[in-house]
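Novice: Would you be able to build a 3D model of this:
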Amino acid sequence: MNSFRHRPFGLPTLAALMIAAAGCSSADDAPSAAVPSPGAAVAKLCGRLDRVLPTKVDKLGRRDPEPASALTAGWGGDPAIILRCGVSRPAKMADPEADGVEVNGVGWLLEQRADKSFRFTTTLRKAYVEVTIPARRTGDGVAPLVSLAPAVKEAVPEGIAD
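Specialist: Predicted structure coming up:
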């Protein structure tokens, strides 16, 4: 015999739950980022990267995006510089005419997006690390990559990502 009884929610209870849920929502306008889903080996590298990432990038303090994950990081406010580790290989890497840049020993594929932001993805590393720099923050060029290169070099070995 099951002694658990279902009790119907009354309108006051439902209203209280809705108010509580609204109070728990992200009211601080934290940035958001889709969390990649890499395999175990890449996830381990990304976890290492997360532990050595700088607290400041281009003079902006770290403010990680929602949902919280060791695979994502952010700096600044609105709009934030966003790093995602363990992303899939960008199709643009197959283009021999694609633009690239090397910053402090780390190679990056450079893609300007329709909204004038830039997306950089590491090349020749065991995990693909993507950094998105919003259009309003591109005035300093690759300064964010200068801040991030030492951590990438330390945590993600050279090679070809799976």
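Novice: alpha carbons only for contacts and neighbour counts from here, please
Specialist: Will do.
Novice: Give me the neighbour count for Ala34.
Specialist: When counting by other CA atoms under 10 Å, one arrives at 13 neighbours for Ala34.
Novice: want to put them side by side, so please do this one too:
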Amino acid sequence: MFYRRVVLISVSAAACLSAAAVYVFTASGGDDESVAVPVPGSQVTAYCKALHAQLPKKVNGLPGHDLKPVSPLTAGWGDPTIVLRCGVPRPAADDSVNTDGVEVDGVGWSIEPQSDGSFRLTTTLRKAYVEVVLPKKYATDLGPLTDLASAVKHTIPAGI
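Specialist: Okay, here's the model as predicted:
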């Protein structure tokens, strides 16, 4: 059975979210960034393409920009970049009852602190896994997840 410890949305949860790794991309900013593009099956790819069409132009007040390679499975905002990748594998951390999670506007996210002080957040209980990496600079609140929740809810069905 799958259990998850839930983090209450509070000052301490916001503090937990104060970072995100750029483990998947290399570059200094802007549209020179390279991101590993997921390679999901056809149904998940269809969900991800629908998500990409619904993504907000701004996240946390930051403008969106292309990443390299340009793909409907990835998106980026700001500098340093908030990176979204759709169609990633289910995180191994989801197997642990000790993995923290948060629900933001009806979308559940697992929270994985990274060794550089950043956080990787991945949707839970959805037909496609969406990963968001929040740079430390922007990870002091849940604003980015709030901005993305509506698009995720409307394009990635709940379920496993």
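Novice: list the buried ones in stretch 24-32 of structure 1?
Specialist: With burial defined by 16 or more other CA atoms under 10 Å, the residues of stretch 24-32 of structure 1 counted as buried are 30-32.
Novice: tell me the SS of Arg119 of structure 1?
Specialist: Assigned with DSSP: H, G, I helix; E, B strand; the rest coil, Arg119 of structure 1 falls in the strand class.
Novice: My read is that it contacts Glu111, right?
Specialist: Yes - with contacts defined as CA atoms under 8 Å, Arg119 of structure 1 counts as touching Glu111 at a distance of 5.2 Å.
Novice: which neighbours do those two share?
Specialist: With CA atoms under 8 Å, 6 or more residues apart in numbering applied, the contact sets of Arg119 of structure 1 and Glu111 do not overlap.
Novice: out of the buried residues of stretch 24-32 of structure 1, who's nearest Thr138 of structure 1?
Specialist: Nearest to Thr138 of structure 1, judged by CA to CA, of the buried residues of stretch 24-32 of structure 1 is Pro31 at 17.6 Å.
Novice: Quick one: the helices in structure 1, in order.
Specialist: Counting by DSSP state H, structure 1 has helices at residues 11-24, 40-52, 143-155.
Novice: The first one corresponds to what range in structure 2?
Specialist: Against structure 2, there is no aligned range for helix 11-24 of structure 1 (TM-score structural alignment).
Novice: before we move on, what about the second one?
Specialist: Across structure 2, the stretch matching helix 40-52 of structure 1 (TM-score structural alignment) is residues 42-54.
Novice: Residues touching that stretch, excluding its own?
Specialist: 72-75, 86-87, 127-128, 151-152, 154-156.
Novice: give me that answer again for 7 Å
Specialist: Residues from elsewhere that reach stretch 42-54 of structure 2, judged by CA atoms under 7 Å, 6 or more residues apart in numbering: 72-73, 86-87, 128, 151-152, 155-156.
Novice: Could you give me the buried positions within stretch 120-133 of structure 2?
Specialist: 120-124, 126-133.
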